[in-house]
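Novice: Give the three-dimensional model of this entry:
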Amino acid sequence: MREIVIVGGGYAGFYTAWRLEKTLRRSEARVTVVDPRPYMTYQPFLPEVTAGSVEARHAAVSLRRHLRRTRLIAGSVTEIRNAGRTVTVRLANGADQRLRYDVLVVTAGAVTRTFPVPGVAEQAIGLKHVEEAVAIRDRLMTAFDQAGSLPPGPERRKLLTVTFVGGGFSGVEGFGELLSLATAMLKSYPELSVDDLQFHLVEAQGRILPEVGNKAGAWVVDSLERRGARVHLNTQLMSAEHGHVVLSDGEEFDSALIVWTAGNASNPVVHNHTDLPVDERGLLMVRPDLRVGTDSEPVPGVWAAGDDAAVPDLASPVPGAYTVPNAQHAVRQAKRLAKNIVASLRGGSLRHYRHSSLGVVATLGLGRGIFQYKRIVIKGFPAWLMHRGYHVLAVPTWERKVRVLSVWFTAALFGRDLVSLLSVQHPRKAFVNGGEPDRSDASEAHPQPSRRPAVSSAPPNNRA
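Specialist: Sure thing, here's the model as predicted:
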C-alpha cells in the first residue's frame, strides 16, 4: 500500500484528496491529509461572514464528512525532509509524529504577510480564517451597543472607527461588506447617525484591486467614498499602538477595530523547513505538470499546488509568468494534480496545468459589486448577483450550497440577523463572576491577541 501524504487541507489539499478518493482503487494507495483545522475554509465567503450574510459554519467544509476514505491527522507540519521521505507533524498535545510517504503533495497555503509596524501585533486582526471573520463582525456589533450608550465624543468616535490595511480583494471585499453592515445597523440605533461612522481603507500603492483595470479600480474607490468611507492611496500604516492609528500622509485617529489584509506570504514550513527546491520568494519550484522541481530535474514523487507553489501560467502571454494565488486556480490545479498522481501510479502520461482566467468578481457590500473579464466590466447590482451566483456554485458539496442559499433567502425576507455573540469568546465569564458586575467589560469587548512580533517569515517582495 503506497502512502500519499497531503500537507494542508485548504482548497488545493481538500480537492486533491476528494478527487483521489473518487479515482483511486482501495488497494492502490492510502491518502492522509494533515491540517490543524478539521475543515476547509471557503475564503471567498469570509467577507460575507463579517457582514452576517453567510453563517460562519457554512463557510467551512468539514473534512471528515466529505473525505470518508482519507486518514485525517489534526496537526501542523513542522518539517519536510524529502531525503528521508518523511514529514514531521506536531499534534495538538505538543507531541511530534513522523510520517513516511511514497507520494507527497504540498498544499500548505499562504499565511498573512505582516510587517514590524508598532501596535499591529497587539491591536490588529486578520481576515483569513472563519474565526477572524466572526470576531470582526461581533466586535463591530458590540461597539455599536457600547457607543449607543455614550455621549458624542472621542470615546464613541473611536468605537465607531474601523480601519482596514490592504487594498487587495480580501481587504476591499471585507471593507465593503462591513461598511454595508454598519450602515444597515444605524436603523436600529436612533441615537447614532451616519456621521458617527468612520471607515478608513489604507493602501500603500496608488490603486486598489490590482486584478482589475485602472478605470474599474477608480470606480470602486469612488463608490466607497460616496458611501462615506475614506480611501487612503499611496499611504502606509506607521503605527497602531493602543488603537491610535498614524498614517504616512500625516493623518492620525483612534480606531477600535483594525483589520490587517496586506497580502500573503509563503508558508514558513515551505520557506524555512524543507529540503525541497524553493525560489527567491520562498515558493516551491513547480513544473507545468505540477511536479516539484525544474524542467530538467523533477523531484520524484513530490507534487505541489496552491498559494505556496510557483506554478507556470501557460495561458499567460507573458513569458515566465506564474498563476496568481487565488481559489480559481487552486481548485483547478488540485483536480489536474489528482489526475496526474493517478496517472503516474498507473504508468500513464501526465498533462500540464493550463487554465485561462474566467475573470474577476468582487462584492462591495449588499447589492454592490464589480466584475471584469478582459475589457468587459459590469458594476453594481448585476455584478453582485454574479458574485453570489458564482460562489454558491463554486462552494463544494450540495449540502453547503443549500445551506448558504437558505440563509440568503431568509435574509431577503427578514433582513440581516443583527446579533453579536462576542461573549462566546469568554464562555466562563458569567460562571466565574456568579452574576457580579464585571468591570472589565470594556477591555473584553476588544480582547487583545497574544503578543508576537509582526514580522513575516517571507521576504518583503513575496507576491500577494
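Novice: Every contact and neighbour count from this point should use C-alpha atoms.
Specialist: Fine.
Novice: quick one: contacts for Arg332?
Specialist: Residues in contact with Arg332 (C-alpha atoms under 8 Å, 6 or more residues apart in numbering) are His355.
Novice: Start from the N-terminal end of the stretch 351-464 of the chain and give the strands.
Specialist: Counting by DSSP state E, counting those that start in this stretch, one finds strands in the stretch 351-464 of the chain at the ranges 360-365, 368-373, 376-379.
Novice: can I get the ones you listed in TSV with distance to Leu63?
Specialist: TSV is the format used below for the strands of the stretch 351-464 of the chain (distance: least, C-alpha to C-alpha, whole Å):
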stretch	distance to Leu63
strand 360-365	27
strand 368-373	31
strand 376-379	36
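Novice: Please work out which of these is packed deepest.
Specialist: strand 360-365 (a mean of 24; mean count of other C-alpha atoms under 10 Å).
Novice: Report the angle between that one and strand 368-373.
Specialist: Here strand 360-365 runs at an angle of 170 degrees relative to strand 368-373 (axes from the mean of the first three to the mean of the last three C-alpha atoms, to 10 degrees).
Novice: circling back to that earlier point, can you say which of the strands of the stretch 351-464 of the chain is nearest to Trp398?
Specialist: strand 360-365 (22.1 Å; C-alpha to C-alpha).
Novice: Report the contact partners of the closest residue to Tyr39 other than its chain neighbours.
Specialist: Spatially, and ignoring its direct neighbours in sequence, Tyr39 is nearest to Ser62 (4.4 Å; C-alpha to C-alpha, 6 or more residues apart in numbering). Counting by C-alpha under 8 Å, 6+ apart, Ser62 makes contact with Pro38, Tyr39, Met40.
Novice: Proceed likewise with the subsequent sequence, for comparison:
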Amino acid sequence: MKDIVIVGGGYAGFYTAWKLEKALRRGEARVTVIDPRPAMTYQPFLPEVAAGSVEARHVVISFRRHLRRTRLISGAVTRIDHADRRVTVVAQDGEPFDVPYDIVVVTAGAVTRTFPIPGLLEEAIGMKQVEEAVAIRDHILTAFDRASVLPEGPERRKLLTVTFVGGGFSGVEGFGETLSLAHALLGYYPELSEDDVSFHLVEATHRILPEVGEAAGRWVVDHLRSRGGHVHLDAQLQSAVDGHVVLSTGEEYDSGLIVWVAGNAANPVVTSHTDLPLSPRGYLRVRADLRVEGDDGIIPDAWAAGDDAAVPDLTSSAPGALTVPNAQHAVRQGKRLAKNLVAVLRGGEPEDYVHHTLGVVATLGLGRGIFQYKRIVIRGFAGWVMHRGYHVLAVPTWERKIRVLLIWLSALLGGRDIASLGSLTEPRRAFVTGGVVDAPTGGGARSAGEADFGHAEVGEAR
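Specialist: Next comes the predicted model:
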C-alpha cells in the first residue's frame, strides 16, 4: 500500500486529500496531510471577516471534521528530501522528526512577501490568515472607541487612519470592506465625523486589480475615491516607523493601522529546502498533468499544485504562460491532481490540467462589487450579489455554505455586528489585575491588547 504525503493543507492540498478519500479504495493507499494549522482558510472571505460581514470560524474548514480517513500531522515541513523519500517535520512541541513516503504532493502554499522597509515588520499586519482579519476588525472598532473620547487633533486622526499597501484583490477588497465598516460605524459615534476617518490604498504600479480590464480598474479607483478613499497609484511605501507613513511620491501622514497585502512569495521549504527541480523564479517545475519535471524528464512519484507550482496554462496562446496563483486554479488543480494520482496508481495515464477562467469577482464593500467575464463587466450592487453568490458556491462543504448564508441573513435582518473582541489578545488581564485600570503614562490611553498591536503581529508578518 502506497504512502502519499501531502505537504500543506491549503486549497490544493485540502482538495487533493478530500477527493482522494472519496476515490481511493480501502487499502489502496494511505494519505497523510502535514500542516501547522488545524484547518484550511477560505481566504476570499477574509476581507468580509475584517469588516464583520462573515463570522471568523465560518471561513476555516476543519481537517479533522472533513478528512476522516486521512492521517493528519500538525507541524511544519522544513525539508523535502525526495532522493530518500522523506520529509522533515517540526511540530510545536518536541524534536523534529522524519516522515517517510512513497509519493509526495507539494502544496505548501505561498507566504506573505515583505521587503526591508523601515518599520514594516514592527507596525504592519498581513491578511492571509483568519486571525489577522479578526485583528484588523477589532483594531478598527477599538480605534473608534478610543477616538471618540479624544479632542480633534493628530492623535485622533492617526487612530482613524488606515492604510492598505497593495492593489491586488486582497488589498482592494480589504480596503473597500473596511471603508464600508468605518462609514457604518460613524452612525454610532456622534462625536466623530467623516472628516476624522482617512483610508489610504497604496499601489506601486499605475493601476489596481490587474486581473480586470483597464476600464474596469479605472472605475474601481473612481468608485473608491468617490466614497472618500485615497488611492495612491505609482506609489511605494518607503517607511512606516512608529506608524508614520512615507510614500515615494513625497506624501507623509500618520496611520494607526497598516495592512500589508503587497503580494506573495513561494514557501521557503520549496525555494530553499528541497532537492526537487525549481523554475528560475523559485517555483516547482511541473508538467501540465501536475507531475514534477526535471531536465531529464519526469521526477517519479513527485507532484505539485497551487501557489508553489509553475503550472503551464494550456488555455493561453502566450508561449510559456503559467496559471495565475489564485484560489480558482488551486482548487481545480487539487481535484485534477487527485484524479491523476488515482489513475496512475491503477496503471492509467494522468490528464493535463486545463481550466478556462470563470471570470473574476471582487467585493468593494457592503452592497458594492464588480464582476468581469471576458468583455462583460457588471458593477455595483449586481456585481456584489454575483461576488457573494460565487463564493458561497465555491467555499467547500455544505456545512460551511449554510453557516455563511445564515450569518448573511442575520446581518440582513439585524444589521452589522459592531462588538469588538480586541481584549481577546490579553484574556487573563482582568483576572490578573482584578479590574484595576492603570493610568496612561502619556500618548493617550490604550485598551487591553491594543498597546502592542504592531509588535504582537511581527511573527505573523514574517
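Novice: Work out the TM-score between the chains.
Specialist: Once superposed, chain against chain, the TM-score is 0.97 (TM-score structural alignment, normalised by the length of the second structure); 456 aligned residues with a C-alpha RMSD of 1.5 Å.
Novice: re the thing from before, any idea how far the residue nearest to Tyr39 of the first structure is from Tyr42 of the first structure?
Specialist: To Tyr42 of the first structure, Ser62 of the first structure is 11 Å away according to C-alpha to C-alpha, to the nearest Å.
Novice: repeat for Pro427 of the first structure
Specialist: From Pro427 of the first structure over to Tyr42 of the first structure the distance is 27 Å, taken as C-alpha to C-alpha.
Novice: Quick check on those two: which one has the bigger neighbour count.
Specialist: Between Pro427 of the first structure and Tyr42, counted using other C-alpha atoms under 10 Å, the more crowded position is Tyr42 (21 against 10).
Novice: Just give me the neighbour total for the closest residue in space to the more buried one that isn't next to it in sequence.
Specialist: Spatial nearest neighbour of Tyr42 of the first structure, chain neighbours left out: Ala59 (5.2 Å); criterion: C-alpha to C-alpha, 6+ apart. As a burial measure, Ala59 of the first structure scores 24 neighbours (other C-alpha under 10 Å).
Novice: just the one 10 residues further on next, same as before
Specialist: One way to gauge burial is a neighbour count; for Arg69 of the first structure, by other C-alpha under 10 Å, it gives 16.
Novice: And for Gly217 of the second structure?
Specialist: Residues lying near Gly217 of the second structure (other C-alpha under 10 Å) number 17.
Novice: which element is whichever residue in the first structure pairs up with it on?
Specialist: For Gly217 of the second structure, the aligned position in the first structure is occupied by Gly217, per TM-score structural alignment. Using DSSP states H and E, the element containing Gly217 of the first structure is helix 214-226.
Novice: Equivalent analysis for Leu192 of the second structure, please.
Specialist: Assigned by DSSP H and E, Leu192 of the second structure belongs to no helix or strand.
Novice: all helices of the stretch 201-350 of the second structure, in order?
Specialist: For the stretch 201-350 of the second structure, the helices defined by DSSP state H, counting those that start in this stretch cover 214-226, 268-272, 327-345.
Novice: The shortest one vs the first structure, average distance?
Specialist: Here helix 268-272 of the second structure is compared with the first structure after superposition; its mean distance to the aligned residues, by mean C-alpha distance after the TM-score superposition for the first structure, is 0.3 Å.
Novice: And for the longest one?
Specialist: Following the fit onto the first structure, the mean deviation recorded for helix 327-345 of the second structure is 0.5 Å by mean C-alpha distance after the TM-score superposition for the first structure.
Novice: And that helix, what's buried?
Specialist: Residues of helix 327-345 of the second structure classed as buried by neighbour count (16 or more other C-alpha atoms under 10 Å): 327-342.
Novice: what residue lies at the spatial centre of the first structure?
Specialist: When C-alpha atoms, centre = their mean is applied to the first structure, the residue found nearest the centroid is Lys128 (3.1 Å).
Novice: What distance do you get for the closest residue to it other than its chain neighbours to Arg428 of the first structure?
Specialist: Once flanking residues are discounted, Lys128 of the first structure sits nearest to Gln43: 6.9 Å by C-alpha to C-alpha, 6+ apart. As judged by C-alpha to C-alpha, Gln43 of the first structure and Arg428 of the first structure stand 30 Å apart.
Novice: which of the two has more neighbours?
Specialist: A count of neighbours by other C-alpha under 10 Å puts Gln43 above the other of Gln43 of the first structure and Arg428, at 22 against 11.
Novice: What's that one aligned with over in the second structure?
Specialist: Using TM-score structural alignment as the criterion, Gln43 of the first structure maps onto Gln43 of the second structure.
Novice: for that match, what are its contacts?
Specialist: Val59, Lys128, Gln129, Val130.
Novice: how about these, which pair is most distant?
Specialist: Maximum pairwise distance in the contacts of Gln43 of the second structure, criterion C-alpha to C-alpha, is 12.0 Å, between Val59 and Lys128.
Novice: Need the residues touching each of these two.
Specialist: Gln43, Leu46.
Novice: Show me the strands in the stretch 1-150 of the second structure, by range?
Specialist: Listed in chain order, the strands of the stretch 1-150 of the second structure (DSSP E, counting those that start in this stretch) span 2-7, 29-35, 39-41, 60-62, 71-74, 76-81, 86-90, 97-100, 103-106, 111-112, 124-125.
Novice: with the first structure superposed, average distance for the first one?
Specialist: Right, strand 2-7 of the second structure. Mean for strand 2-7 of the second structure is 0.5 Å (mean C-alpha distance after the TM-score superposition for the first structure).
Novice: Tell me which of the strands of the stretch 351-464 of the first structure lies nearest to Arg388 of the first structure.
Specialist: Nearest of the strands of the stretch 351-464 of the first structure (C-alpha to C-alpha): strand 360-365, 8.4 Å.
Novice: with the second structure superposed, average distance for the closest one?
Specialist: When the second structure is superposed, strand 360-365 of the first structure averages 0.4 Å from its matched positions, counting by mean C-alpha distance after the TM-score superposition for the first structure.
Novice: name the helices or strands packed onto that strand?
Specialist: Counting contacts by 3 or more C-alpha pairs under 8 Å, 6 or more residues apart in numbering; DSSP states H and E, strand 360-365 of the first structure packs against helix 169-185, strand 368-373, helix 381-394.
Novice: now, of those, which is deepest in the fold?
Specialist: Ranked by mean neighbour count, those are led by helix 169-185 with a mean of 23 (mean count of other C-alpha under 10 Å).
Novice: helices and strands around that one, which ones?
Specialist: Contacts defined by 3+ C-alpha pairs under 8 Å, 6+ apart place helix 169-185 of the first structure against helix 46-50, strand 161-165, strand 198-202, strand 360-365.
Novice: residues making contact with the first one?
Specialist: This means helix 46-50 of the first structure. Helix 46-50 of the first structure is contacted from outside by 54-56, 59, 127-130, 133-137, 170, 173-175, 177-178, using C-alpha under 8 Å, 6+ apart.
Novice: This completes my enquiry, with thanks.
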